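J.: this one's structure only:
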């Protein structure tokens, strides 16, 4: 079942946890792809130095973050890879959840074609890889996830899992925010992008 608007109206940290074990679905002319969300990160808007909307920033790409929850915030990194975020919370509260990794569920051959690899664990293990495999790009910016093209649904049979909490990835520029424990993964899932470091 497709998730309703109300699901997305929770704060960015709660939403990042709640999205784990849900299924991202994308309908394209090439076919349908689906993956189970196994890794997320919260970006908490005006209070978060790692967030694009830090201190209330409102430029062109940030505008969609100020909508109510349930819209796609897509941006490009390194001039070549897209990343997909899901807008959280209520209107004018610019919190988002970055989707960092999926476990492939449907449309595997299409994902392999797009990624030019048959290594299943490498298909969706990172935000750029995820978008490439799922066919997500700039045209998906602002997509309403309550419609029928790009959306999140419940898994047919819910799975039990433990959530691991850790620091977010590649945000060393963000001062003390780089140490916030706002990355969430399904424990022991082989499809996460970066494995948890075990204490020595």
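T.: In hand now; what should we look at? These figures come from a predicted structure and were not determined experimentally.
J.: from now on I want contacts and neighbour counts done on CA atoms only, so please keep to that.
T.: Fine.
J.: residue 99: what secondary structure?
T.: Put simply, residue 99 is strand when judged by DSSP: H, G, I helix; E, B strand; the rest coil.
J.: now do the buried residues in the particular helix or strand that has residue 38 in it.
T.: Here residue 38, judged by DSSP states H and E, is contained in strand 31-43. By neighbour count on 16 or more other C-alpha atoms under 10 Å, the buried set for strand 31-43 is 32, 33, 34, 35, 36, 37, 38, 39, 40, 41, 42, 43.
J.: try this one side by side with the last:
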């Protein structure tokens, strides 16, 4: 368990790339719901105009980011879509990594039910669109604000090794939907697995 906790004690951009290919797991009453992480975005705290903690903003919403790395930071967008983040950076330096997309690996039937309900025909189209976005993957995995602050790998939320990637398989580019971030809009802090169909 200590070894799994130690994976989060890394510089945020380095950790963001290392999360690619790892498996995000939610242990539920229906069994494990899981997917390989295929796309992430790094947010570098007080000096990053795209970060919720820009300028040292400290609120009830951002408080967990000021603590130890390796905890869950959840937030809502548009008041309805949950987003799952891994707290990173040293204590007192509020940084986080948004998981933007996963490739389903386990519990897919339940994930389809979570997303589409009983009407789902479980088609290949549904599979492709199941978890290719931050709100989609949270709905599929059953993640919500109740998971805010949980210690990863010491709770029902786990991130564990799954696939080793070469650096050449990682693509870097600008983050999405941060037009407000001025000169930080184009920072290449979104990382994804080259050619993966589940990238958002």
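T.: Alright, I've got the coordinates. Small disclaimer: the values here were computed from a predicted structure and weren't measured.
J.: trace residue 88 of the first structure over to the second structure, please.
T.: Matched to the second structure by TM-score structural alignment, residue 88 of the first structure sits across from residue 88.
J.: nearest spatial neighbour of its match, skipping sequence neighbours?
T.: residue 69 (4.4 Å; C-alpha to C-alpha, 6 or more residues apart in numbering).
J.: how about residue 150 of the first structure: what's its closest non-neighbour residue?
T.: Nearest to residue 150 of the first structure is residue 26, by C-alpha to C-alpha, 6+ apart, at 4.6 Å.
J.: mind listing what that neighbour touches?
T.: 32, 33, 34, 134, 135, 136, 149, 150, 151 (C-alpha atoms under 8 Å, 6 or more residues apart in numbering).
J.: and the fifth one, how many neighbours?
T.: I take that to be residue 135 of the first structure. Burial measure for residue 135 of the first structure: 21 neighbouring residues, criterion other C-alpha atoms under 10 Å.
J.: with the fourth one instead?
T.: Here the count is done by other C-alpha under 10 Å, and residue 134 of the first structure has 30 residues near it.
J.: ok, which stretches of the second structure are helices?
T.: Using DSSP state H, the helices of the second structure run over residues 2-6, 12-19, 108-116, 124-129, 134-141.
J.: tabulate the ones you listed (JSON lines), appending distance to residue 95 of the second structure.
T.: Below are those laid out as JSON lines (distance: least, C-alpha to C-alpha, whole Å):
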{"stretch": "helix 2-6", "distance to residue 95 of the second structure": "17"}
{"stretch": "helix 12-19", "distance to residue 95 of the second structure": "7"}
{"stretch": "helix 108-116", "distance to residue 95 of the second structure": "29"}
{"stretch": "helix 124-129", "distance to residue 95 of the second structure": "29"}
{"stretch": "helix 134-141", "distance to residue 95 of the second structure": "18"}
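J.: need the winner for burial among these.
T.: helix 134-141 (a mean of 24; mean count of other C-alpha atoms under 10 Å).
J.: helices or strands next to that one in the packing?
T.: Under the contact criterion of 3 or more C-alpha pairs under 8 Å, 6 or more residues apart in numbering; DSSP states H and E, helix 134-141 of the second structure touches strand 81-88, strand 95-106, helix 108-116.
J.: mind checking which of those is nearest residue 176 of the second structure?
T.: The closest of these to residue 176 of the second structure is strand 95-106. By C-alpha to C-alpha, the value is 9.8 Å.
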